[in-house]
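> The following block contains a protein sequence and its predicted model.
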Amino acid sequence: MGGEINDDPALVQLLFAMPPDVMEEVETPVRPPRQPKGWLGITLQEGPPLFLKGADDLAPTLEVLKVFPHSSAARAGLFPGDIILATHGEQLSIGEENSLMMNFNRRVQDTGAGDILRLKIKRGGREMELPVELFPKPTTPVFIKPPRLEALDLPDSLLHRILRSKNRLEDYAATVEEMRERTTEAVTTAVKGKTYNPFRLQEVNTVLNQPMDLPLVAYGLTSTLRRNFIGGWLNSGGVIRWALQELDFKVAEKAPGKKPADLQQLLDRLLAALARAGRLREEALAPLTSDEKDLLHRGIRHLMVDSLQPRDLTDEAALKNPPDISDFLNTALKVDMQKLLSASFNIARAIDLEMLLEWKDNLDQFSLFHEGWIIEPKGDITYVYTRHGLMIVGGTGDNVYEQDALLIVDLGGNDRYLNGAGASRIGHPFSMVIDFSGDDVYLSGADHAQGAGILGGGFLIDLGGDDRYLAENFAQGAGVLGVGMLIDTGGRDEYRCHSFCQGAGFLGVGLIAESSGNDQYHAAVYAQGFGFIRGLGLMLEGAGDDRYFAGGIYPDYREPGKAYLSMSQGFGYGIRPWGDLAGASGGIGILDDARGNDQYLGDYFSQGAGYWYGLGILNDSAGHDLYTAGRYSQGAGIHLAAGILTDASGDDHYLARYGVSQGCGHDLAVGFLLDNGGNDRYIGGTLSQGAGNGNGFGVLSDNGGNDEYYLRDQGQGHGNTEAFRRLDSFGILFDTGGGEDRYSLGGHNNKVNLHPQWGIQADLP
C-alpha cells in the first residue's frame, strides 16, 4: 500500500477517505440528538476571589471584558466590568473541565438556546441577580469548493474499516458534525459585510467540513502551483488567476493579447497595464474617506508590526492612538477588492517571463524606446517619460537606483537598489522592476520594498545572478489589499527581512518564486508562505539545497526565554476574538519546495500549521530534509483550522522540541504529517505523531522505510477526551510499506494497536 501511495499521492484515499454522510451507516445511534446551543456573547478573564454572602471561604469569579453587539448578554444588560459570581444559584468552579472559564461555558451550553441563564453578578459593589435569555449564535451560509479530483473507485479506506469494526463511526461523525456546525457560526458580531464571516475562505470550510480530505486538498493546491512553475519560469498570470479564485474572487477571463514581438512591445504593454491599474485602484478606493485610508495603513502596520513590539520600542504615536481592529476590518470591507486585485492580475498577465528569459542574452538587438517618448540619458541610466509615467532604464554597468518609477529595467551589471524596487509607495501605488542579470543587492531600511503591494501592486523580477535582498517589513513578495510578487530565476541568493515578507498575503496575495540555487531565507515572523485574513501567501522554490529560518525575535509567552513566535513556513492565521471583539477568519499559507536537501528552522506556529480558520501547507517533494520547530508545527491545526506537512521522498528528520506537532489537531482542528518514503526519524515532546486533542484530528502517516518514532507521551496514535463538549478526539499513526520501525510508546512492526481516548497506531507491510 505504501508503494502505491508513493507512486500516486492521490491514493492516500486508501488510508483516510471518509464519506461525507458517514452517519447513514450508523444503524442505531447512541448519542442523544443535538440541542440548540445558547450564546451568551462575552469575553472573560478570571476575576478576584471574593467572599459571597453566607460563604465560609473565598469564591472564584469571572470578570466580563467585552460584550458582543446583538448578543444575549447585550440584550439582557450585562456590561464590561461586571463580576460573575454564580449561575443558577451555584458558585463558579473549575469542574471536571479543570478550568473556570471552560466550566462556565459548559453551564451556558447546558442551559441551551431559548432557556434562561440565571446569573449572580457584582456591579459597583452590589450583588444582583440577572436573568439572561439565551439566543443561538448568529449563523451564515457555508460555501465549499467543488472536488478537484475525480472520485476514485477504491475500497473503503483503512481508517473507515477500523472505525466501523470498532463501532466508532458515530463518535467520528459527532466530532465532524461539531466542526461543521462551527463553520456556520459567526466568528464575531462586531464585523459584518453582507453576511457574518465576510473573510471566510471556501477552501477552509471545505477542510473543516471533511477533515480527512485535507491531504487531497493540499495535493490539489500544490499540484496547480507546480503546473504554473515549470522549467524555471513562473506563469505569473496563471498563478495570480488561481490565487484570486482561491480567495473566492471572480476573475474576468479575457482573450489573451498578441505575444509581444520584441522587448519594446513588452515594455509598452507593461507600462499600459501599470497605468491602467492605477485608475482601477482609484475606483476601488473611492468609497473611502482620507481618514479611512489612513486607518487602513495604520491598521496594517499595527497588526503585522507594532502589536508585536515591546512598548519601549513601539512608535509613540502608535501607542497613543492604536487603531480599533473592528473598525479597521469593517473599513477594509468598503474596498472594492474585486477591482483592486484584478488590477494587479492584469499586470501579472502582461508579464511574459518566458520571453524575457529568451531575450536576456540578446538585448542589444532591441530598440527600447518608442517614438514620442522623452528621453533623458544620464550616464548609464536613462530617464524615459512616457504617456503612462516614468520609466528608468539602466545599462550594463553597475548602477545605483534611489528613485522609484512606474517601471525600472536594468540590462545588466552588479546593481544596488536603495529604492522601493518594485513596491507600492507614495506616488507609485503600482510599480515594477526587471533586472536582467548581475549579482545585485536590494537594500531597504523602510517598509514596503522588493515586490510589495500595499493597497496596490508591486513586482520585482530578477533574471539571474547571486543576489542579496535585505528589507524591513512588508517586503519580498508581500501583498496587503493588493498583490506583491518577487521572482528570481536563479543563482545563490540570500533573503533577509523582518515581518510580513517572503510570500505573505493579507486581504490579498503575496508571492515569492525562486527557480534554482542554494538559497537562504531569514525572517522574524509572518513570512515564508504566510496567509492572514482572506490572504494567500505563497513561497515557491524550484531546486537547490535551501535554508529557511523564521523566529528568534518575539518571545512566546508560554515559554519566555526559551521559545519564539515564527508564524511562518506554510502558516494560515486568523484573529480569534478572545479578549477583544475583533475577529476574522484566517488565510492560506503555502511553502512549496520542489527538490534539494533543505533545512527548515522554525519555532512556535510553523511548518504546515493553521490557526483560527486558517490553512497552512508545507510541501517538499524531494531531498533529505531537516525540520526543526518548537510547538504548533509540522502539520498542526489549532482552534478550528488545518495544517499539513507533506514530504514526498528522502531520509528526513523531524524535531518538534515541545510538541503539539507532527500531525496534531487541537480544538476542532485537523493536522496531518505525510512522509512518502525514506528512512525517517521523528522526535517530539508531547501531543505529537498522530495526536488529537480538544476534539481534533491528528494524523501522522509514513509510507515506507525504516523509521524511528520518539515521543515523551500522548501521541503515536492518541486522542484525548474533552469533558466540555463530550466529544472524542482522534489520533492516528499509520506506517505502511514495511521496514524495521521503532516506536518509543509501545508500537510494534506489522501490528495494529487501538488506544483508548481514541487512537490508532498501525504498522502495516
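Everything's here; your move.
> From here on, just use CA atoms for contacts and neighbour counts.
OK.
> Could you measure from residue 646 over to residue 486?
Between residue 646 and residue 486 the computed distance is 25 Å (Cα to Cα, to the nearest Å).
> do the same with residue 101
Using Cα to Cα, residue 101 is found at 46 Å from residue 486.
> and if you look at residue 354?
For residue 354, the distance to residue 486 equals 16 Å [Cα to Cα].
> Got another one to weigh against that:
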Amino acid sequence: MGEPLAAGIVALLEDEIVAGLQKRNITDRFKRFVAYAGNRLDLSAARQTGSELAGNCRLRWYDHLLRNPLKAAAEAEQFTRTLHLAVLDQQQSLRKVLAIAREKLDLPPSAAREAPPAQSPQEALDRVKQALIAARAAHAAALAPLTKSELRELAPNAYPVLVSQNTVGHTLANRGTGRRLCDLIEKIDLGAMLQAAESLAPLAAPDVLKELAQLPAEGDLKVDGVTGTVAARYDTPAGTILIGGRGSNTYQLDKLTDVACVVDLGGNDVYLDGSTSLSRPIMLVIDLGGDDHYRGSAPGIQGGAILGVSMLLDYAGDDLYQAADCAQGSALAGVGILLDYAGHDRYAGIRRVQGQALGGVGILIDRAGNDAYRAAMWAQGFGGPLGFGLLDDCDGADHYFCGGRWRDSYPETPGMEGWGQGVGSGLRQVANGGIGVILDGGGDDVYEFDYLAHGGGYWCGVGMARDFGGNDRYEATGGLTQGVGAQMGLGILFDYNGDDVYQGTSQGFASAGVSYHPMPTCGGNFSFLADYGGNDKYGCGAKNNTYMMRGSEGGFLIDRPRRDEIEHTVTKTPLPARARQ
C-alpha cells in the first residue's frame, strides 16, 4: 500500500527538520514560535475569553499536534495509514472507521463487536430490522440531553445558519446564532449518535449484502411514491422496510415518510431526495445492482443527515449522485455514510458534501472505478467544529474538483472559495475546527481546488491529504493549498511514488501571522508537504530531493527519492519571504 517504508521515512522527518533548523541558526526562534503557539492555546482554552477565539469545540488531538508540531508528520502518517487500512477491510470497515473517529472526537470507546457472517437471506433481513430498531433507540439517547425547547431551536436553524446562508468558507453570515447552535450541538451525546451508526455498520459487510440479494422478488405491491415493482413490505417499530424488485424503480423518498429503509434487488433505479432529519431520524438505502441515479435538492440526502443517522450502500453499477447541500456522506449533528462498492461513479454537490461533518461524522468511501467528484465548498473530506469528515477513494484514476462558485473573501488572495479535499476548519468567531481527511489508494489522479484546500488547517482545525500512488496532478487556482496551515491550523499532505505535478506556489506554506495576537511572527500555523519518490514538479520552485522551510518557521516541504532512484542532488533553497495572511 503506497510506499512500504513510508512509516520509517516519515519518522525521520523530525531529525531532518531539527538539523535544518540548526543549520540555519534559527533553533531558538523555532522554539519561541512553538512556545507562543502553546501559550495561545492556553489563553484561549476557556469557553468565553473576551477574544474572537475561545476553546469551544476544541479537540484534544488538535491541541496535542499544535504543541508538538515536529511529531505531527509521523503521527499523521500513522493515522492516515491506519485509517486507510480500516477502509480496505471490507467486512469490518465501517466499524473500524467509526472507532477511529470516536477516538479523535474525544468520545469513549465503542462496545460494538465483529458480527458473524450472515447465513441466509432471512437472517440478513432480520439483521436489517434489528439494526434499525437499535439505531432508533441510540438516536433517542443521543438527543436526550437537549430540552424540547433546545431541539425546537436547533432543528429549524441548523441548515440555514450553518449551511445555506453562507458563501464564504472561513465563518458564518450569522455568527452569534452560529455560536449558539454549536453550543447546543456540544450538548448532544455524540457517543450515542455514533452508536446508532454502529448499529447499522455491520449491514455494509459483503456477506450480508450477498444474502439480501437472494431475497425473493415475486411480490408486486402498490406503494404510493414508488414506480416499479415492490416485492415486499415490512413494518417495524423503527419504520417501514421496502424490498424493491429487480427491475428499474423510481423512489420518491420524501413521499415515503414512514419508510426507514429501502432494499432494492437490482435494476437501473432512480432515488429522489430522501431527507434524514428529526422527522425521519434513521434512513437506510441498500441498492444491490444497476446503474442508478440519485438526485435531489433537499438537504440531508444520499447518505446525508441533519440531527439523524443515514447510510447509503450501493453495491454495483456506474452511478450518478446529484445533490445540493449536506449530502453524499455528510452530517450536521449526526452521522452520514455513503459507501459505493464498484463502478465508474460521479458525485456532484454544492456545500457540506462528500465526506463532511459538523458535529458528528461524515464518510464517503468509493471502493473501485474511475470516479469524478465535484463540489463548491466545505467538501471532500472536510471537518468542521466537532466534525470528522473522510473521503477515501480506494482505487482508480479519479478527478476531484472543489471550488469555482463563490469569490474568495480575502482580498490579498484573489480567486474562488474552496475549503475542501482534506481540510479541518473552524468557523471564525464561532467555534474551533475538526478533522478533515482525503485519501486516495492509487491511480493517476487529478485534484483541482481553490482557496484553502487539499491538506489544510484553519482556525484550530487539522486537515490531511494522502495519495498512496500514481502520477498525480495538483491543480491549485487559489492561495493556501497543498499542505498548509492558517490561523492556528495544521495542514499535512503526503504523496508517495509517481511523477507528480504541483501547481500554484503554496506547497507546505505556513502563514506567518495569526490575526488575533500582536506578534505576527511568533507562532500558530504549521504546514507539511512530504513527497517520496518520482520526478516531481513544484510551482513554488522546489527541486527534487529538497528540504525547504516555507513561509514562517512552521512550514516545511520535503521531497525525497526512493532508494532505487539515483538522484543525489543537495539543494540549498533560501527561506522565502513571509506572506501576509
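Okay, I see it. Keep in mind that what you see is a predicted model, and the values were worked out from it rather than measured.
> TM-score of the superposed pair?
Remark: TM-score between the superposed chains equals 0.86 [TM-score structural alignment, normalised by the length of structure 2]; 548 aligned residues with a Cα RMSD of 3.2 Å.
> More neighbours: residue 101 and residue 486 of structure 1, which one.
Using other Cα atoms under 10 Å, the more surrounded residue of residue 101 of structure 1 and residue 486 is residue 486, with 28 against 20.
> counterpart of the more buried one in structure 2?
Aligning on TM-score structural alignment places residue 486 of structure 1 opposite residue 338 in structure 2.
> Then residue 103 of structure 1?
Aligning on TM-score structural alignment leaves residue 103 of structure 1 without a counterpart in structure 2.
> Report how many residues lie close to residue 103 of structure 1.
The burial count for residue 103 of structure 1: 19, using other Cα under 10 Å.
> cool, and residue 549 of structure 2?
23.
> tell me the contacts of it?
Residues near residue 549 of structure 2 by Cα atoms under 8 Å, 6 or more residues apart in numbering: 555, 556, 557, 575, 576.
> isn't the last one right up against residue 555?
To tie it back to what came earlier, the one meant is residue 576 of structure 2. No: with contact defined as Cα atoms under 8 Å, residue 576 of structure 2 and residue 555 do not form a contacting pair (10.5 Å).
> Compare these two and say which is more crowded by neighbours.
Neighbour count, other Cα under 10 Å: between residue 576 of structure 2 and residue 555, residue 555 has more, with 25 against 13.
> how about that one, what's its partner in structure 1?
Matched across to structure 1, residue 555 of structure 2 falls on residue 698, judged by TM-score structural alignment.
> who's in contact with its match?
By Cα under 8 Å, 6+ apart, the contact list for residue 698 of structure 1 reads 636, 663-666, 670-672, 689-692, 730-732.
> Residue 384 of structure 1: which of those is nearest?
Minimum distance to residue 384 of structure 1 across these is 51.2 Å, recorded for residue 636 (Cα to Cα).
> Neighbours of that closest one, how many?
So residue 636 of structure 1, with other Cα under 10 Å, has 42 neighbours.
> How about it: what's its closest non-neighbour residue?
residue 671 (4.2 Å; Cα to Cα, 6 or more residues apart in numbering).
> helix/strand/coil for that neighbour?
strand (DSSP: H, G, I helix; E, B strand; the rest coil).
> Could you give the number of residues near it?
For residue 671 of structure 1, the count of nearby residues is 42 (other Cα under 10 Å).
> counterpart of it in structure 2?
For residue 671 of structure 1, the aligned position in structure 2 is residue 527, judged by TM-score structural alignment.
> next one: residue 329 of structure 1
For residue 329 of structure 1, the aligned residue in structure 2 is residue 182 (criterion: TM-score structural alignment).
> that older thread, give me the distance from whatever helix or strand the match of residue 486 of structure 1 lives in to the chain's centre.
For residue 338 of structure 2, the host element (DSSP states H and E) is strand 330-340. Centre-to-centre, strand 330-340 of structure 2 and its host chain are 10 Å apart (Cα atoms, centre = their mean, to the nearest Å).
> and if you look at stretch 587-607 of structure 1?
Using Cα atoms, centre = their mean, the offset of stretch 587-607 of structure 1 from its chain centre is 12 Å.
> Equivalent analysis for stretch 78-88 of structure 2, please.
Here stretch 78-88 of structure 2 is found 14 Å from its chain centre; the criterion is Cα atoms, centre = their mean.
> And for stretch 402-417 of structure 2?
On the basis of Cα atoms, centre = their mean, the separation between the geometric centre of stretch 402-417 of structure 2 and that of its chain is 21 Å.
> Now do the end-to-end distance for that stretch.
Start-to-end span of stretch 402-417 of structure 2 (Cα to Cα) is 9 Å.
> To which residue of structure 1 is residue 473 of structure 2 aligned?
Alignment note (TM-score structural alignment): residue 473 of structure 2 maps to residue 626 of structure 1.
> wait, doesn't that match sit right on residue 650?
No: the pair residue 626 of structure 1 / residue 650 is not scored as a contact, 10.3 Å apart, by Cα under 8 Å.
> Who has more neighbours out of these two?
With neighbours defined as other Cα under 10 Å, residue 626 of structure 1 and residue 650 compare such that residue 650 has more, 21 against 17.
> Distance-wise, check the spatially most central residue of structure 1 relative to residue 387 of structure 1.
Among the residues of structure 1, the one closest to the centroid is residue 572, at 1.4 Å (Cα atoms, centre = their mean). Distance of residue 572 of structure 1 to residue 387 of structure 1, computed by Cα to Cα: 41 Å.
> Quick one: the residues in structure 1 that stretch 241-252 of structure 2 pairs up with.
So stretch 241-252 of structure 2 is aligned with residues 391-402, judged by TM-score structural alignment.
> For the helix ranked longest in structure 1, buried residues please.
Assignment by DSSP state H gives helix 263-284 as the longest helix of structure 1. Buried residues in helix 263-284 of structure 1, counted by 16 or more other Cα atoms under 10 Å: 263, 265-278, 280-281, 284.
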